[in-house]
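Engineer: the amino acid sequence is not available; the structure is as follows:
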């Protein structure tokens, strides 16, 4: 069965992933135009964009564990990562422009006083070099070892993302707990086996 799924995945063009990844954005824009985002559309836009960014980041980190289980989606990892960056960048833009109204003085104050904003900004900043080097030329110029080392910043990004969400919500919901559990689980699956293999024999 897994072989059949892998064969089907190999036939799917990467642009299909990008196209499907933009569907939630189109739906959100349609909701904003139609006035269907509830009494506080700005917060609804912020929340939806941030949540999609977190979901795509989790999806990109899930590629390696899924490959160990026999499902090879590596060719889609770049698309998932770039979609995550797009939604996180739009989430930040919505906060800066729609929510704060470009009041940079207030934003600077929030960046020093509100832990959830600090965590969110850390997540965005570490995603910048990931997005900037998500092309084949960057791998050739940096070398595979340096490129892989840099892209471990994705671990920092997902931790910052779930911390941002956890600090933002006033009441821990099942949804929040699921996101935190998924993030910690994916990090454990990716990092713990590596630590085990690096341990000297007999230790």
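Structural biologist: Yes, it's here. It should be emphasised that the depicted structure is a prediction, and the values quoted were computed from it without experimental measurement.

Engineer: from now on I want contacts and neighbour counts done on CA atoms only, so please keep to that.
Structural biologist: Noted.

Engineer: so which strand or helix has the residue nearest the centre of the chain?
Structural biologist: The centroid of the chain falls nearest to residue 57 when counting by Cα atoms, centre = their mean (2.4 Å). Using DSSP states H and E, residue 57 maps to helix 41-68.

Engineer: included below, for side-by-side comparison, is a second structure:
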């Protein structure tokens, strides 16, 4: 089964993911225009793009453990999924800025006064240099420093999960599950490779 998955993955070019990823926000926008997102389509679109961005970021974080523990090799898609996550999170931020808050003074006030907005904004800022350097030229230019820089992904995903948890009203299972999954995926990276070989 794993061999079949890996063989199928090798046949799929990474650019296909970008096309598929663009369909979701297009569909959401269409839903918003046609009344399919309820009484507050802006909020619905904002939340959905943020949720989907976090989901794809978690998917990106799971690619290395999948190869390391199960032998499922989706490494060729890791850059694409990371950029797609940034794209979704950027749209989440854009909807909040342009369609929701709109007034610059209120945007700055929200960033300063609302902790979940502050954390979300810091998470986006952390992701920004990672997206900018997600290309072959940057890999060659930065050398070993590229890998060090991209470890900030761990910081960004924790901030994203905490942002979602703080944003939730009342007790909700979904943001807690996301936070637990993120903690689990990060914990897997703490297991020494030599211990895995002996096991």
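Structural biologist: Cool, the structure landed. What you are looking at is a predicted structure, and each value in this text was computed from that prediction instead of being measured.

Engineer: quick revisit: ok, now which ones touch the residue nearest to the residue nearest to the centre of structure 1 when sequence neighbours are not counted?
Structural biologist: Spatial nearest neighbour of residue 57 of structure 1, chain neighbours left out: residue 84 (5.2 Å); criterion: Cα to Cα, 6 or more residues apart in numbering. With contacts defined as Cα atoms under 8 Å, 6 or more residues apart in numbering, residue 84 of structure 1 is in contact with 52-57.

Engineer: go with 6 Å
Structural biologist: Contacts for residue 84 of structure 1 were tallied using Cα atoms under 6 Å, 6 or more residues apart in numbering; they are 53, 56-57.

Engineer: for residue 128 of structure 1, give its distance to residue 188 of structure 1.
Structural biologist: 24 Å (Cα to Cα, to the nearest Å).

Engineer: ok, so of the contacts of residue 84 of structure 1, who is nearest residue 172 of structure 1?
Structural biologist: Residue 172 of structure 1 has its nearest neighbour among the contacts of residue 84 of structure 1 in residue 53, at 19.5 Å by Cα to Cα.

Engineer: who are the contact partners of that closest one?
Structural biologist: Contact partners of residue 53 of structure 1, counting by Cα under 6 Å, 6+ apart, are 84, 87-88.

Engineer: cutoff 10 Å now
Structural biologist: 47, 59, 80-91, 158, 161 (Cα atoms under 10 Å, 6 or more residues apart in numbering).

Engineer: residue 81 of structure 2 now?
Structural biologist: 14, 17-18, 21, 53, 56-61, 63, 87.

Engineer: how much space between it and residue 61 of structure 2?
Structural biologist: Residue 81 of structure 2 is 9 Å from residue 61 of structure 2, by Cα to Cα.

Engineer: next, count neighbours for residue 94 of structure 1.
Structural biologist: By the criterion of other Cα atoms under 10 Å, residue 94 of structure 1 has 20 neighbours.

Engineer: alright, I will stop here.
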